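Peer 1: below is the sequence, then the predicted model.
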Amino acid sequence: MAVGCGIPFGPPRRAGGGCALPPPGGSRREAAELLETWQVPVAPDLPARELSVEQRQLVEIAGALSLGARFVILDEPTAQLESQAIHRLFDRLRALREQGVTFLFISHHLPEVYEICQRVTVFRDARHVVTDTVAALDRDRLVAAMIGEARGLVQVGADRPAVPPDADPVLELTGVSVPGAVEHVDLTVRRGEIVGVAGSAASGKRQLAEAIAGLRPRGGTVVVAGRPVRGGTVRAALAGGIGYLPGDRNVDGFVGGLSIAENATMTIAGKLGPGVLVLPSRRDAEARNMIAELDVHAAGPHQPVGELSGGNAQKVVMARALASDPEVLVLVQPTAGVDVRSKESLLGAVDRQTRERRGALLVSDELEDLRVCDRVVVMVGGRVVAEHPRGWDESRLVAEIEGIGEDDDQ
């Protein structure tokens, strides 16, 4: 889905229309002036790798405008941003639009379309479906255009059975800490249960998930199905029964040049042949089962993941998390940057897998993701500060995430 809004215009180009680089002595000064002009609060000497996702987005926009761009394409710019950062980004876009800059805003997140855009165009299966003003295109019509069916999306998990209070714990965290991010978290996930974790980007929720998956050093104990799991190693986490879906599939989720079969079976390569060998026939058979189970739209197991749409690539990452038959799934932003049908499919997979026998810890900024959960805990400043059963109140949850107490609302 692509959305364009505004009137074409941009900062004037240099005389002669060139884009010559400034001399080394002046590059820092020009960068500082550029960042100040476009109100990007970043020091010009700061290495790009140290920028937050929000800062990277703003620097990229400023860079495009510095070249005299009259038209800027934003492809899923909010996929990895928390709510406050999204609001700040939208404020910048509105200010630039008032100055005459045009944006093509590509997104799968429907509320954003209605918040920031004036016109919307829907493409489905590489075909143009509809173009209209946002005001004239209500949500039901927009969803129907995107998924090809004149019906609303299924409320995934609406009929989930209650988890018995005496169900066996499948994941037990006791005093788990991550240096500089998480302080003494105690949390239990029972078999058949999905526990959501909400919080701001500074809450420590993502660091907690990464520590459980062995990607960060941690203190405290992690116990899966009654067995302690050694920290600080991905191999130990996999062997201990933890399946992990990272928050950024393009960076940590897959190798674009490798096939669906190779990506999906990475965690079980040692089980696909004798010794250190991988038998292609067994690998492809596993991949075909995963493609069918998760409804991956692809030419077959040999297609490179880099050729897939975002939603189908995310399904491959989910397949890899499930390949080792884990006791518990740790999922970070499982529906980031995917279309509404893929969102339904991915959350449906989590729902099905946990109804059978697993548990899941689902970390997300998306309230729609958290609605599939049996309960949701809120993290602030590296600690769990609240817990809510299914049916939680949205305004209260958001207030807790943003660190707003009842007294602050009055």
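Peer 2: Happy to help now that I have it.
Peer 1: going forward, measure contacts between C-alpha atoms and count neighbours the same way
Peer 2: Fine.
Peer 1: okay, buried residues for stretch 161-176 please.
Peer 2: Residues 169-173, 175-176 are the ones in stretch 161-176 that count as buried (16 or more other Cα atoms under 10 Å).
Peer 1: before we go on, here's another structure to hold up against the first:
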Amino acid sequence: MDQAPPPAVQAEGVVKRFGPTVALDGVQLTVQPGESHALVGRNGAGKSTLVSVLTGLHKADAGTVTFGGEPAPAFGDTTAWQSKVACVYQKSMVVPDLTVAENLFLNRFDDNARWISWGRLRKRAEQLLADYGVQVDPNTRARDLAVEQRQFVEIARALSFGARLIILDEPTAQLDARGIGRLFDKLRELQSQGVAFLFISHHLQEVYELCTAVTVYRDARHVLTAPVADVAKTELVAAMTGEKSGGAVAWHAAGTATPPDASAEPVLRTEGLTLEGRFEPLDLQVRPGEVLGLAGSAASGNTALGEVLAGMRKAGGGTVRVHGEAVRSGSVPHALAAGIGYIPEDRHDQGLVLGRSVAENATLTVTDQLGPWGTVLPSRTREFARGMIDSLDIKTQGPEQPVSGLSGGNQQKVVVARALARGPSVLVAVRPTAGVDVKSKDSLLGVVRRVADEGNAAVVVSDELDDLRVCDRVLALFHGRVVATFASGWTDGELVAAMEGVGERE
């Protein structure tokens, strides 16, 4: 009897810590040759950390990893790791201005020649692409390829090093239905050649379409490994969320918030709002006292929708109105003037000027109020900032402290202070509690609730369930379309199912 081949990768008892944070707590994973194996879990479950360990970017603190039955290469031996495994990330890693051939053999054009033979390079590329059935012209510049074609090129490049395990991190995030179909066809073809895939996705219906086995992580621990055919979708969602019967309750205690008046004129209204490739035409109404949630993963279009509302992106069509007045699309100054405050997704890249003080960051949106004739008076800046510091309980040495010296939660409070500085009628918050501790999370969500309770409107854009509990109403988006609407009191399971595209409810 033929002995079964060793697993393409096997991880046992893997532990990884970052300071006091345990990112992986004795997890395991086994992917067989020729298998598409799904790895799923909510944000913070440990998926990305495992990928960094499996690709040699981080060294595990404990546990073992083997490829094809052999121990993983020594940490830091990049060439050896490339011969074992590769990861195709959601953001393409090809160099857009280089040709397909140049990308395939980047940094290894011809080790034995003094000069590059471009003709020989193209022939090598043609042969490599033909070996794996990738129908792409090697002379085409990478920027001119379709998204799934760039992924094919990255996969072919990885295979050319000898890797037989390919990790796919949210590979369908930027693909339409036809692109997803072409990608899956190619993956199945490569599986028949013995290539193994670790498929990481928030879209559970794709797990059932492509994969034969699934592993679930939750809170840095291994929860479940089973054949996909043996796990019902409701069981898979329950394993991801850890939800017990009865589900979750609303973030704010019952009876503490007054339900929005359904007959009141909306504070925020959109009509036919769209952004090509991101979300379909959308009509929204958010009334005084209401917090609306836009739930969905990175590919759902919810973040792009939040950015359109805040003027960070120009809509493809439709209108945004605040108190009945149209807001100029794609204009942050006009959105601010119309009464829209904005908490961006990434406080470091979009929310803060790290080299500046707490006061300067908190008052960026109100510099026109800090002195006569366009001047900015330091004394008035500090005075204004002190009011925001007291109001939001920002832990700081004072208004002049560099914002870079604050904790993550207090940095986020400075971003919130800036968003609230003009007394907005509408607060748009994109993943407002990302990377903050539990206490700061509760405080920040309390601010969002307070904005609405004062008679304004708030929109929370997030895939974090705790963020969405503050909402009076939640719309679940999937691939740019609203697939379900929930009143407060939803359960984790039903909302996650809607965000993952496995449950629809209007």
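Peer 2: In hand now; what should we look at? From a predicted model like this one, the values you see are computed outputs, not experimental measurements.
Peer 1: which one of the buried residues of stretch 161-176 of structure 1 is nearest residue 382 of structure 1?
Peer 2: Set against residue 382 of structure 1, the nearest of these by Cα to Cα is residue 176 (10.2 Å).
Peer 1: which strand or helix spans the closest one?
Peer 2: strand 169-178 (DSSP states H and E).
Peer 1: matching residues in structure 2 for the following helix or strand past that strand?
Peer 2: Going down the chain from strand 169-178 of structure 1, the next helix or strand is strand 182-190, by DSSP H and E. Under TM-score structural alignment, the match for strand 182-190 of structure 1 in structure 2 covers residues 279-287.
Peer 1: how about the contacts made by residue 2 of structure 1?
Peer 2: Contact analysis of residue 2 of structure 1 by Cα atoms under 8 Å, 6 or more residues apart in numbering lists 104-107, 120-123.
Peer 1: can you do 10 Å?
Peer 2: Contacts for residue 2 of structure 1 (Cα atoms under 10 Å, 6 or more residues apart in numbering) come out as 73-76, 104-108, 113, 119-123, 131.
Peer 1: before we move on, what about residue 220 of structure 1?
Peer 2: Per Cα under 10 Å, 6+ apart, neighbours of residue 220 of structure 1: 173-178, 183-186, 231.
Peer 1: now the strands for the stretch 151-300 of structure 2?
Peer 2: 165-169, 196-200, 213-218, 221-227, 268-275, 279-286, 290-295 (DSSP state E, counting those that start in this stretch).
Peer 1: residue 211 of structure 1 matches what in structure 2?
Peer 2: Residue 211 of structure 1 maps onto residue 308 in structure 2, by TM-score structural alignment.
Peer 1: now do the helices in structure 1.
Peer 2: In structure 1, the helices defined using DSSP state H lie at 24-37, 53-66, 83-98, 110-116, 139-147, 205-212, 234-239, 260-264, 280-294, 310-323, 340-356, 367-370, 394-401.
Peer 1: would you list those helices in JSON lines and tack on mean neighbour count?
Peer 2: Shown next, in JSON lines, are the helices of structure 1 (neighbours: other Cα atoms under 10 Å):
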{"stretch": "helix 24-37", "mean neighbour count": "14"}
{"stretch": "helix 53-66", "mean neighbour count": "18"}
{"stretch": "helix 83-98", "mean neighbour count": "16"}
{"stretch": "helix 110-116", "mean neighbour count": "15"}
{"stretch": "helix 139-147", "mean neighbour count": "17"}
{"stretch": "helix 205-212", "mean neighbour count": "25"}
{"stretch": "helix 234-239", "mean neighbour count": "18"}
{"stretch": "helix 260-264", "mean neighbour count": "28"}
{"stretch": "helix 280-294", "mean neighbour count": "17"}
{"stretch": "helix 310-323", "mean neighbour count": "25"}
{"stretch": "helix 340-356", "mean neighbour count": "19"}
{"stretch": "helix 367-370", "mean neighbour count": "18"}
{"stretch": "helix 394-401", "mean neighbour count": "16"}
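Peer 1: tell me which of the strands of the stretch 151-300 of structure 2 sits most buried.
Peer 2: Mean neighbour count (mean count of other Cα atoms under 10 Å) peaks for strand 290-295 among the strands of the stretch 151-300 of structure 2, with a mean of 28.
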